[in-house]
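# no sequence on this one, just coordinates:
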């Protein structure tokens, strides 16, 4: 039997894996996927407590967050493609300047 604690534990593990991925990785695509993992951990936590308290408000918020995340994914993936085309790498250490031209 799955309890509230087990769902909360899984959501905390998902969020923790996402935090470690954001902190430890250098690839911008992996960092994006880690942020999405953190978002899914929070969504699971919201749905878990909504089910526990027999309340639909957090579930509605979760559906809104998922729909906003879909739009955000399209924009972020297009930014990743533009960054890769300009620098030929997805390493975050390369993206330190905001200018396009050479420094004099």
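Perfect, thanks for sending it. All values reported here derive from a predicted model rather than from experimental measurement.
# from here on, contacts and neighbour counts on C-alpha atoms
Will do.
# can you tell me how far residue 13 sits from residue 100?
Distance of residue 13 to residue 100, given as Cα to Cα, to the nearest Å: 40 Å.
# ok, and here's another one to check against it:
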């Protein structure tokens, strides 16, 4: 019977860096505000994965507490941001990120 070793923290940190890079490329390349919003959320989750990995590695609860607060703030951000994006899409079909500059007063 072959037992597989559990992945170490390097695997989780590599995955986190990859997810953050995908989110960054998505924000920089895509012009759809909804896709950009999802890419920002992907970047937040990548940072959360880093916090949890380092908190477990250092045997410290501080990283997991930070993740809890980031998730609470991200939930509030989703409510407000998604509401704004949906209202913009209702007024203008096919809105892009370039059109968001029209919101300036």
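Alright, I've got the coordinates. Just so we're clear, the structure is a prediction, and the values are computed from it rather than from any experiment.
# Show me where the first structure has its strands.
Using DSSP state E, no strands are found in the first structure.
# Show me where it has its helices.
4-24, 28-52, 57-87 (DSSP state H).
# mind checking which of these is nearest residue 94 of the first structure?
helix 57-87 (7.7 Å; Cα to Cα).
# The closest one versus helix 28-52: what angle between them?
180 degrees (axes from the mean of the first three to the mean of the last three Cα atoms, to 10 degrees).
# start and end residues in the second structure for helix 57-87 of the first structure, please.
Counting by TM-score structural alignment, helix 57-87 of the first structure falls onto residues 62-92 of the second structure.
# What are the buried residues along that stretch?
By neighbour count on 16 or more other Cα atoms under 10 Å, the buried set for stretch 62-92 of the second structure is 63-64, 67, 70, 74, 81-82, 88.
# same thing with stretch 4-23 of the first structure?
Buried residues in stretch 4-23 of the first structure, counted by 16+ other Cα under 10 Å: 7-8, 11-12, 14-19, 21-22.
# What is the mean deviation of stretch 66-86 of the first structure from its aligned residues in the second structure?
Overlaying the second structure shows stretch 66-86 of the first structure at a mean distance of 0.9 Å from the equivalent residues (mean Cα distance after the TM-score superposition for the first structure).
# Need the contact partners of that stretch.
28-29, 89-90 (Cα atoms under 8 Å, 6 or more residues apart in numbering).
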